[in-house]
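**Q** below are the sequence and a predicted model for it; my questions follow.
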Amino acid sequence: MKKPLLILLIFLIAFCAYWFLFKPKAEHAADVKTGPLTASTHSAAFNLGMDSLMTAYFTMKDAFVNADSSAAKAACAKLIKLADSSRLAELKKDTAAIYESALAQLGDVKANAASLITQTDLKEMKQDFRMIGESIYPLLKTIHYEGKTLYWQNCPMAFGENKDANWISSTREIVNPYLGRNHPEFKGTMLHCGELKDSIKAQ
């Protein structure tokens, strides 16, 4: 009888030692709270380049709001230069499909921007501006844009009744670059005509 009691006693001592030595540490570790971890997919230089390209786009958009064709062309020329110096090659580390898609979309941006610079008619310039936006929007999605939230907006009558057009804005407020402040028919009454269709948030 003594041997079973001795074994039971050793078991109880070992259990108590475990409880007092190890259990408090486990509970303490469980109390440590960690915040969400976020990491940048792209280099700082890549993100700076995309932010600069978008700044040129927004400068062009504001020029159209004011029907300033010279300012729009100047911003467009800067956009082309920034597109030429983009660091899309960094995307090769992901997959070839992502890189090739982004490269094609950026190519469309540059082609439409080059067309805009040759135009003399403000309405035709706005058509090219529309197409630039239609190319930048999927580009931002493809590269998982990491900048501040942007807004994809729409005017249902940008080029006449039932002829809509989209653009990208840095704010939720609708400031229409197609009808703008100096429209030949509406003057500035349709400046805020439009709606929010989507937002582009950092991935």
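**A** All right, it came through fine.
**Q** CA atoms for contacts and neighbours, from now on please.
**A** Noted.
**Q** dump the residue contacts of the nearest residue to Arg87 once chain neighbours are set aside.
**A** Nearest residue to Arg87, sequence neighbours excluded (Cα to Cα, 6 or more residues apart in numbering): Phe46, at 5.5 Å. Listed by Cα atoms under 8 Å, 6 or more residues apart in numbering, the contact set of Phe46 reads Ser86, Arg87, Leu88, Glu90.
**Q** report the central residue of the protein.
**A** Tyr145 (3.7 Å; Cα atoms, centre = their mean).
**Q** take this one as well and set it beside the first:
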Amino acid sequence: MNKKMVIPVLLIAVIAAAWFLFFNKKKEPVVDEKLEAIKVSKHSETFNQSMQTVMTAYFDMTKGFVNWDTDAVAKTSAVLKIALDSLKIGEIQKDTAIYESALGPLDNIKVEVTGLMADTSLAKKREDFNMVSQNLYDFLRTIRYDASKLYFHLIYYLCTKPFYNKWLCKRFSYRRNVDRS
């Protein structure tokens, strides 16, 4: 073979090899994955579970009031009282300022639930439930409850004497209670 032909063929082979080695890599598509932050509560799992039991009983009682069901309100108020008595509040004792501030609303909730259980008329029970809701909201703010998102709603009752109440809710919505009296 001719020397003049070998050098260009060799040069083309080197360039082709270099191109395949360095420049012919398929670029993988960039996947824009957004990592979700792990939700970490500042309270222990046992406290959050006992608080969830309280909130479940509270929401069940709310359903009883919405449905004007005095039997359901009576049953769920007893369940709420038991859940409040078994609330694992001991871990909050680490921060004495928060613990002492949280005891007031918690004791008020227990007193109001006891009063709610003793009342016979649904209107009086609703007034007590309003106080339970306000004190529970204050308690949750004091301990900085962070296991789930809750909203504090203004509820309007249509009855013989219309009035407003505030309740805790799992999601934000406008709710109007109808007159069933």
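**A** Cool, got the structure. Small disclaimer: the values here were computed from a predicted structure and weren't measured.
**Q** please work out the TM-score for the two chains.
**A** TM-score of the superposed chains, computed with TM-score structural alignment, normalised by the length of structure 2, equals 0.73; 147 aligned residues with a Cα RMSD of 2.2 Å.
**Q** confirm that the residue nearest to the centre of structure 1 sits in a strand.
**A** No: under DSSP: H, G, I helix; E, B strand; the rest coil, Tyr145 of structure 1 sits outside any strand and is assigned coil.
**Q** could you point out which of the contacts of Phe46 of structure 1 is nearest to Phe11 of structure 1?
**A** Nearest to Phe11 of structure 1, judged by Cα to Cα, of the contacts of Phe46 of structure 1 is Glu90 at 60.8 Å.
**Q** so how far is Ser44 of structure 2 from the residue mapped onto that closest one from structure 2?
**A** In structure 2, the residue matched to Glu90 of structure 1 (TM-score structural alignment) is Glu91. According to Cα to Cα, to the nearest Å, Glu91 of structure 2 stands 8 Å off from Ser44 of structure 2.
**Q** likewise for Lys170 of structure 2?
**A** Counting by Cα to Cα, the gap from Lys170 of structure 2 to Ser44 of structure 2 is 21 Å.
**Q** now do the contacts for the match of Glu90 of structure 1.
**A** His43, Ser44, Phe47.
**Q** how many neighbours does the first one have?
**A** A count of nearby residues for His43 of structure 2, using other Cα atoms under 10 Å, gives 15.
**Q** shouldn't it be within a helix?
**A** No: checked against three-state DSSP, His43 of structure 2 lies outside a helix; its state is coil.
**Q** who are the packing partners of the helix or strand harbouring Glu112 of structure 2?
**A** Element membership for Glu112 of structure 2 (DSSP states H and E) is helix 96-118. Counting contacts by 3 or more Cα pairs under 8 Å, 6 or more residues apart in numbering; DSSP states H and E, helix 96-118 of structure 2 is packed against helix 70-85, helix 122-143.
**Q** which other residues reach that helix?
**A** With Cα under 8 Å, 6+ apart, helix 96-118 of structure 2 has contacts from 74, 77-78, 80-81, 84, 92-93, 124-125, 128-129, 131-132, 135-136, 138-139, 142-143.
**Q** what about it, how far off from structure 1?
**A** In the superposition with structure 1, the average deviation recorded for helix 96-118 of structure 2 is 0.7 Å (mean Cα distance after the TM-score superposition for structure 1).
**Q** for stretch 77-85 of structure 2, same thing?
**A** Looks like 0.7 Å for stretch 77-85 of structure 2 (mean Cα distance after the TM-score superposition for structure 1).
**Q** can you give me the buried ones in that stretch?
**A** Ser77, Ala78, Val79, Leu80, Lys81, Ala83, Leu84 (16 or more other Cα atoms under 10 Å).
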